[in-house]
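> Model the structure of this input:
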Amino acid sequence: MLTTGTIASAVTAFIVTVSLVEAVILWRRRRGTDNPYSWKEVWLSLADLAGRKLSVLLPLSLATPVFHLAWEHRLFTVTLNSALMVLLLFIGQEFCYYWYHRASHRIRFFWATHAVHHSPNQMSLASAYRLGWTGKITGSAVFFAPLVLLGVRPEVVLATLSANLLYQFWLHNDWMPKLGWLEYVFNTPSAHRVHHASNVDYLDANYGGVLIIFDRLFGTYVEERADEPVRYGLVHPTTTANPIVNQFEHWISLFRDMANSRKPWHALGYLTMPPGWAPDGQGTTTEALRLAQQQQRRTAQAAESAGAAPEGTLQQA
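As a prediction, this is how the structure comes out:
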């Protein structure tokens, strides 16, 4: 008889096996090139996966009491007895996932965990299961509590979330091309490559899980461009091969900034504002990086125009 644990173990074995097959193929294809395949990235992802499996043994989850409270005070009791109800659950879960994912990029407290997923400097299937060890502690699953409050059983909500994450496994590759009309509706490898990019033009985009429609609706969709090749990893790249450092370096920097704050509201700002925020306004948030890039482009265009002016004047004469 199949149990939830048996199914989960089989799925884990499947995704690890497929990712290792891809790793071997990419390693052989890229030998002797300027972009050789990095086995270090696979090692960090496997260490992350092992650590999360062990963390299940720890009874630490901020979401559990929230889910319990939401279920006790639920507005309805939802029964998934029709295709329409399943569809509504899927859409509702996608909506919640979009805002969870967006918050994970825009609130540094959640980013300290989510940054681990973005730390690979190469995109591969192994990147998909590097998710960070501290997700349970931060309570990020509370973003899905509205579904429980509406009457969906907590275990159903979590199972739907697991299915969402399983779908995203195949999105983590850099070799699959764009998929035509599917790009307008679904999250695809092309859309997800943009999401994992550190290019300023691509930052904080494409938060969807299975669908991309909420990104289009809320203005966070960015298309992958041929003239802007993706640079994977963080704005300040992680180079460590130590899984402990990989997991906790962003928490350490967050606590350091908070401890060095001169005012309590500055410490709160470091915790709740976007990554790169600074109380003096001189930080490296996405907005600040884009403003600096725009200024650099204007300066370059002005210099180019000034350099072309004498030649243009001569031709007119």
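> Every contact and neighbour count from this point should use C-alpha atoms.
Noted.
> Please enumerate the helices of the stretch 1-150 of the chain.
Ranges of helices within the stretch 1-150 of the chain are 4-30, 39-55, 63-72, 83-106, 108-114, 135-138, 145-149, based on DSSP state H, counting those that start in this stretch.
> hang on, I meant the stretch 151-300 of the chain
Using DSSP H, counting those that start in this stretch, the helices of the stretch 151-300 of the chain run over 154-167, 189-195, 213-218, 243-259, 264-272, 286-316.
> Alongside the first, I'd like the structure of this one:
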Amino acid sequence: MEFTNPLVYGVPVFIAFILFELTYSISHGDDHIYNWKDLAASGFMGVGSAILGALFKVVFAIVFFEFVYELCNPLVDGVRRNFLGYESFSYAWYVWLLCQLADDFTYYWFHRANHEIRILWAAHIVHHSSDNFNLGTAVRNGWFTILYKPFFYMWLPVIGFPPEMVLVCLGIEALWQFQLHSVYVPKLGFLEKIFNTHTMHQVHHAQNIEYLDKNHGGFLNIFDKLFGTWKELDDSINVKYGVIHSPNSFNPMVILTHEFKDIWSDVRKAKKLSHKFMYVFGPPGWSPDGSTLTVKQQQQLFRKQKQLQPSVLFERPN
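Okay, here's the model as predicted:
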């Protein structure tokens, strides 16, 4: 059975909604929502990502998923049986729901790994590098994540989900992720208890210390809540979007490669092999001497300072 990837129809919708939000922001005096040079950079990277993604999907993802599916789910007397002993999954409606749930679980860990492993962060930082949060930022995707993303999802065809079903679920996930990038959608009441919403994704794109590495979920927030990475938007906090170590450039090539250059610089100056390893595969911000801090270290320091603040504020002068 063949299915069309939803993203085929998503691209013109993306463009239409970006133009709509851009027009709306200008007409309502929200000039800070969009920056023309920033939008151009995001658009360039979005187009490049779409082209490379399409080519790579045909050459690698589809072929790769088909290969592992055929290997782990061989035909036996006209019926596909998984190597674990059960019949491979059908196209029943509940199987689609299970596949979408499994996709969301995988997306959570794929996304979280992109934030917690520096070499993956170097590819993913592209998406966070804008100081603006809008639908244009949604298409600001790195070009290198497509090289390793299929490896996170390969377990789905391995256990018996048809490859085309997996690809459709990936497309649905991407569509949901796109529309999350808007400041114009308020909190959504009871839906906030289950779904990853626009305000939650604003938290994810913020560089405020308390918001760093939060809300990695796809269309659900249950995995963030289960694994301790969920954070609700606090109206008392002035959100600042982007990354702490910004590329400070609208040049797409700089945006795409600046963190890789920083990794190479750190690896070259490191004297120990273990330090070289950590600069590549450790968390972003890791350093052997504490000259730079990881997100967890920054947040620990932030909490300590916050706890000390009352005593500092009310301390009697000498």
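> sorry, back to before: export the helices of the stretch 151-300 of structure 1 to TSV and tack on mean neighbour count and distance to Asp201 of structure 1?
Shown next, in TSV, are the helices of the stretch 151-300 of structure 1 (neighbours: other Cα atoms under 10 Å; distance: least, Cα to Cα, whole Å):
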stretch	mean neighbour count	distance to Asp201 of structure 1
helix 154-167	16	26
helix 189-195	23	9
helix 213-218	16	16
helix 243-259	17	23
helix 264-272	17	23
helix 286-316	12	7
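> And Glu311 of structure 1, how close does it get to Glu304 of structure 1?
Computed as Cα to Cα, to the nearest Å, the Glu311 of structure 1 to Glu304 of structure 1 distance reads 12 Å.
> what's the answer for Leu166 of structure 1, then?
From Leu166 of structure 1 over to Glu304 of structure 1 the distance is 49 Å, taken as Cα to Cα.
> do Ser119 of structure 1 as well
Noted for Ser119 of structure 1: a distance of 36 Å to Glu304 of structure 1, by Cα to Cα.
> Kindly report the same for Arg30 of structure 1.
The spacing between Arg30 of structure 1 and Glu304 of structure 1, counted by Cα to Cα, is 38 Å.
> returning to that earlier point: with respect to burial, which of the helices of the stretch 1-150 of structure 1 scores highest?
Highest mean neighbour count of the helices of the stretch 1-150 of structure 1: helix 108-114, a mean of 24 (counted as mean count of other Cα atoms under 10 Å).
> Just give me the match in structure 1 for Lys225 of structure 2.
Per TM-score structural alignment, the equivalent position to Lys225 of structure 2 in structure 1 is Arg216.
> show me what contacts its match?
Contact analysis of Arg216 of structure 1 by Cα atoms under 8 Å, 6 or more residues apart in numbering lists nothing.
> just Phe64 of structure 2 next, same as before
With Cα under 8 Å, 6+ apart, Phe64 of structure 2 has no contacts at all.
> what do you get for His195 of structure 1?
Listed by Cα under 8 Å, 6+ apart, the contact partners of His195 of structure 1 are 202-207.
> 6 Å - rerun?
By Cα atoms under 6 Å, 6 or more residues apart in numbering, the contact set of His195 of structure 1 is 205-206.
> What's the match for it in structure 2?
By TM-score structural alignment, His195 of structure 1 lines up with His204.
> ditto for Glu249 of structure 1
In structure 2, Glu249 of structure 1 lands on His258 (TM-score structural alignment).
> give me the number of residues near the residue lying closest to its match once chain neighbours are set aside?
Excluding its sequence neighbours, the residue lying closest to His258 of structure 2 (Cα to Cα, 6 or more residues apart in numbering) is Pro247, at 6.4 Å. Other residues near Pro247 of structure 2 number 18, with proximity taken as other Cα atoms under 10 Å.
> same question, Gly218 of structure 2
For Gly218 of structure 2, using other Cα under 10 Å, the count is 26.
> Report the separation between the closest residue to it other than its chain neighbours and Phe110 of structure 2.
Among residues not flanking Gly218 of structure 2 along the chain, Asp104 sits closest, at 5.7 Å (Cα to Cα, 6+ apart). Using Cα to Cα, one gets 10 Å for the distance from Asp104 of structure 2 to Phe110 of structure 2.
> One more: Ser49 of structure 2?
From Ser49 of structure 2 over to Phe110 of structure 2 the distance is 18 Å, taken as Cα to Cα.
> Please apply the same query to Leu293 of structure 2.
Note on Leu293 of structure 2: its distance to Phe110 of structure 2, by Cα to Cα, is 23 Å.
> likewise Arg268 of structure 2?
Counting by Cα to Cα, the separation of Arg268 of structure 2 from Phe110 of structure 2 is 28 Å.
> do Asn134 of structure 2 as well
Distance, Asn134 of structure 2 to Phe110 of structure 2, using Cα to Cα: 23 Å.
> Likewise for Asn141 of structure 2?
15 Å.
> now do Ile244 of structure 2
Per Cα to Cα, Ile244 of structure 2 is found 22 Å from Phe110 of structure 2.
> Tell me the residue in structure 1 aligned with the residue nearest to Gly218 of structure 2.
For Asp104 of structure 2, the aligned residue in structure 1 is Glu94 (criterion: TM-score structural alignment).
> What is the end-to-end distance of stretch 234-241 of structure 2?
One end of stretch 234-241 of structure 2 sits 14 Å from the other (Cα to Cα).
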